[in-house]
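Chemist: Any chance you can model this:
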Amino acid sequence: MSGNDYVKFMTQEIVKYMDMPQEERKKRKQNRTEQEYHLSNKWFGILPFAFKLLVKKKSSSSS
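Modeler: Just a heads-up that it's a prediction; the model follows:
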């Protein structure tokens, strides 16, 4: 993809976003933030969460 094609694509996406009603943009943003919380569990299961809790517990008990 050349630089000119990329600029054209980005311009089209920005115009689409600006033409979208504000309520729809808010819903879209809220859906994206809800999905971010479950991303690590979706890809790696519960292990990253358990590891994070273990590290947090160790650091708070040693302080």
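Chemist: C-alpha from now on. contacts and neighbour counts both.
Modeler: Noted.
Chemist: Would you map the helices across this structure?
Modeler: 3-19, 22-37, 39-44, 47-62 (DSSP state H).
Chemist: Same list (those) but as JSON lines, adding mean neighbour count.
Modeler: JSON lines is the format used below for the helices of the chain (neighbours: other C-alpha atoms under 10 Å):
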{"stretch": "helix 3-19", "mean neighbour count": "11"}
{"stretch": "helix 22-37", "mean neighbour count": "11"}
{"stretch": "helix 39-44", "mean neighbour count": "11"}
{"stretch": "helix 47-62", "mean neighbour count": "10"}
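Chemist: From the centroid of the chain, which residue is nearest?
Modeler: residue 36 (4.6 Å; C-alpha atoms, centre = their mean).
Chemist: Sequence B follows; please return its structure for comparison with A:
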Amino acid sequence: MASSGDDLVKYITEKVVVYMEDPRAVHARRKAEKQPWAQKWFGMLPLAWSVWRSKWSRKERQ
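Modeler: Take a look at the predicted model:
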């Protein structure tokens, strides 16, 4: 029976080997395909702001 630590090491090792075997052009293409940080988190920031603001306004009412 393999422990979860062994499975994790195996998974990470496989990912590293695949990364090392890929040519540099593939790495550059993957990096270019990534979303910008602001585009990824733009939907979360207004949500976080509204949650924070609602907690703040509840404290004022008490």
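Chemist: any idea how far the residue nearest to the centre of the first structure lies from residue 30 of the first structure?
Modeler: Using C-alpha to C-alpha, to the nearest Å, residue 36 of the first structure is found at 10 Å from residue 30 of the first structure.
Chemist: Also residue 48 of the first structure?
Modeler: 24 Å.
Chemist: Residue in the first structure paired with residue 54 of the second structure?
Modeler: Taking TM-score structural alignment as the criterion, residue 54 of the second structure has no aligned counterpart in the first structure.
Chemist: tally of neighbours for residue 54 of the second structure?
Modeler: Applying other C-alpha atoms under 10 Å, we find 11 residues neighbouring residue 54 of the second structure.
Chemist: What helix or strand is it located in?
Modeler: Per DSSP states H and E, residue 54 of the second structure falls inside helix 44-61.
Chemist: Report the distance from that helix to the chain centre.
Modeler: Per C-alpha atoms, centre = their mean, to the nearest Å, the displacement of helix 44-61 of the second structure from the mean C-alpha position of its chain is 24 Å.
Chemist: That one: which residues count as buried?
Modeler: By neighbour count with 16 or more other C-alpha atoms under 10 Å, helix 44-61 of the second structure contains no buried residues.
Chemist: Return the residues in contact with residue 17 of the first structure.
Modeler: Neighbouring residues of residue 17 of the first structure by C-alpha atoms under 8 Å, 6 or more residues apart in numbering: residue 25.
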